[in-house]
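J.: let me see the structure of the following:
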Amino acid sequence: MVLVMPNAEMTFENWEARIKFQMEEEGGFEYDDEHNANDWSKCAVGERDKELRNILRSGLNLKWATRKLSPEVIKLGQQFESAIYDNKKEEALKIYHKIKSIPEEKFYLKSEDEC
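T.: Just a heads-up that it's a prediction; the model follows:
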């Protein structure tokens, strides 16, 4: 996933690169960062889960697309968005790493847990 900044002069390979860049800069995250963090297909969860990202970009319902994510992943995704919105750069990076490190078997609901 590539994050493109509004001025199109800067691109970032992933959220980690974007956050680390922002940690070096004064000021807060850009509007586009907040918008991307609020979009499941573009946030740290969507970055990790390419299938979810593709499903959401195809226009399917958010509730349907996220139904297989574990409550822990959903909570971390919401915390990630809040950290970006509140300009808590170090917290955002810690949450990003938590999302990236969740084992596959804990990232998704087990089939018997599905709604």
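
J.: make it CA atoms for all contacts and neighbour counts henceforth
T.: Fine.

J.: list the buried residues of the longest helix along the chain.
T.: Secondary structure assigned by DSSP state H gives helix 71-85 as the longest helix of the chain. Using 16 or more other CA atoms under 10 Å as the test for burial, helix 71-85 gives 73, 74, 76, 77, 78, 79, 80, 81, 82, 83, 84, 85.

J.: as CSV, those with distance to residue 4 would be great.
T.: Listed next are the buried residues of helix 71-85 as CSV, based on distance: CA to CA, whole Å:
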residue, distance to residue 4
73, 25
74, 24
76, 23
77, 20
78, 22
79, 22
80, 19
81, 18
82, 20
83, 19
84, 16
85, 18
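
J.: tell me what the longest helix of the chain is packed against?
T.: For helix 71-85, the packing partners by 3 or more CA pairs under 8 Å, 6 or more residues apart in numbering; DSSP states H and E come out as helix 31-37, helix 44-48, helix 89-101.

J.: please generate a structure for the following sequence too, so the two can be compared:
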Amino acid sequence: MVIDEEMAIDADGWQARGFSFPSPRPVQVTAKGIKNTDKGFRVLLMDSAQLKNFKAKKEFRHIPSFEGLKIRSYSHTGELPAGSWVAVVMNSENIINSMVVELKIVVDPK
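T.: Just a heads-up that it's a prediction; the model follows:
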């Protein structure tokens, strides 16, 4: 397990968690809404170099197969190349309340 945590995300805000590995690996990303996620949230996975563009609200590239839109829960397993990666969880639908989302990222899931 690389990441296993509950994140508090401000209204219309986001949180990011990074991880890396030296060779291609299967990775499982799971996100589950805990509090105030009835309208859904968004999950993205991107190369860590893309986070700068994301923060600046510029064009950025993410891995489409690791994207969840307007979701209350999410799970996807896929192969990623070696490198540094960032999972972003966005409170994109709830502009009034903060929310809590549990994020788990597992490298080499069984």
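
J.: could you quantify their similarity as a TM-score?
T.: Superposed pair, TM-score by TM-score structural alignment, normalised by the length of the second structure: 0.36. Supporting alignment: 66 aligned residues with a CA RMSD of 4.3 Å.

J.: returning to what we had before: any idea of the angle the longest helix of the first structure forms with helix 89-101?
T.: Orientation check (axes from the mean of the first three to the mean of the last three CA atoms, to 10 degrees): helix 71-85 of the first structure against helix 89-101 gives 150 degrees.

J.: most neighbours per residue, which of the helices and strands packed on helix 71-85 of the first structure?
T.: helix 44-48 (a mean of 22; mean count of other CA atoms under 10 Å).

J.: list the buried residues of the very next helix or strand once past it.
T.: Next helix or strand after helix 44-48 of the first structure toward the C-terminus (DSSP states H and E): helix 50-57. Applying a neighbour-count criterion of 16+ other CA under 10 Å, one finds 52, 53, 55, 56 buried in helix 50-57 of the first structure.

J.: swap in stretch 75-88 of the second structure?
T.: 75, 77, 80, 85, 86, 87, 88.

J.: residue contacts, the first one?
T.: I take that to be residue 75 of the second structure. 28, 29, 30, 31 (CA atoms under 8 Å, 6 or more residues apart in numbering).

J.: does it sit in a helix, a strand or a coil?
T.: Recorded secondary structure, residue 75 of the second structure: strand (DSSP: H, G, I helix; E, B strand; the rest coil).

J.: just give me the neighbour total for residue 19 of the second structure.
T.: The tally of other residues near residue 19 of the second structure (other CA atoms under 10 Å) stands at 15.

J.: residues contacting the spatially closest residue to it that is not a sequence neighbour?
T.: Nearest non-adjacent residue to residue 19 of the second structure, counting by CA to CA, 6 or more residues apart in numbering: residue 85, 5.4 Å away. Residue 85 of the second structure makes contacts with 18, 19, 20, 45, 46, 47, 48, as judged by CA under 8 Å, 6+ apart.
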